[in-house]
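Colleague: got a structure for you, letters missing:
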């Protein structure tokens, strides 16, 4: 089990990034959450088998078609998650 925090920087708000990530995370059977940050980034915590987490990280480097990801900051995260939610906070 791997738990990773992603801070996704670039043109990632207003381009359907959170919903696209939620759909991809559910497809990969991952748990966690995704939300916009006040400074224009997208933050996510993703939990599941290492290969599936790595696949979602790889997906996030491109994101949905209108996104322009400049970089992703990865850190280890803690916690236990069930399901994957798109947060509004």
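Modeller: Cool, the structure landed. Computed from a predicted structure; not experimentally measured.

Colleague: switch to C-alpha atoms for all contacts and neighbour counts from now on
Modeller: Noted.

Colleague: the nearest residue to residue 34 once chain neighbours are set aside and residue 31: what is the separation?
Modeller: Leaving aside its chain neighbours, residue 34 sits nearest to residue 44 (4.1 Å; criterion: C-alpha to C-alpha, 6 or more residues apart in numbering). Residue 44 is 10 Å from residue 31, where distance means C-alpha to C-alpha, to the nearest Å.

Colleague: try this one next to it:
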């Protein structure tokens, strides 16, 4: 079990990034949350099996079709044992 926090920069709000991320997390079996930030970025925390979390972080590097991802900051964190996936 691992946890990663990501901050996705670029044109990532208003392009269904959060809803698409939730769908991808569900498909991969990853728990966590995703939220828009006031600075225009999207922030998320992913928790689950290493391969699934890595796949979701990789998905964030492109995002949904209308997203224009410029950069993704990734930070390792201690898992919290969360369940489900929330859009905030």
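Modeller: Here it is on my side, so go on. For clarity, every value in this text was computed on a predicted model and none was experimentally measured.

Colleague: same for the helix or strand that contains the residue nearest to residue 34 of structure 1, what does it pack against?
Modeller: According to DSSP states H and E, residue 44 of structure 1 maps onto strand 42-48. When contacts are defined as 3 or more C-alpha pairs under 8 Å, 6 or more residues apart in numbering; DSSP states H and E, strand 42-48 of structure 1 packs onto strand 2-11, strand 31-36.

Colleague: so which residue is smack in the middle of structure 2?
Modeller: residue 44 (4.4 Å; C-alpha atoms, centre = their mean).

Colleague: residues in contact with that residue?
Modeller: 5, 6, 7, 32, 33, 34, 35 (C-alpha atoms under 8 Å, 6 or more residues apart in numbering).

Colleague: same question, residue 26 of structure 1
Modeller: By C-alpha under 8 Å, 6+ apart, the residues touching residue 26 of structure 1 are 83, 84.

Colleague: assign it to helix, strand or coil.
Modeller: Recorded secondary structure, residue 26 of structure 1: helix (DSSP: H, G, I helix; E, B strand; the rest coil).

Colleague: and it, what pairs with it in structure 2?
Modeller: By TM-score structural alignment, residue 26 of structure 1 lines up with residue 26 in structure 2.

Colleague: would you turn the helices and strands packed on strand 42-48 of structure 1 into CSV with distance to residue 84 of structure 1?
Modeller: Below are these laid out as CSV (distance: least, C-alpha to C-alpha, whole Å):
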stretch, distance to residue 84 of structure 1
strand 2-11, 13
strand 31-36, 5
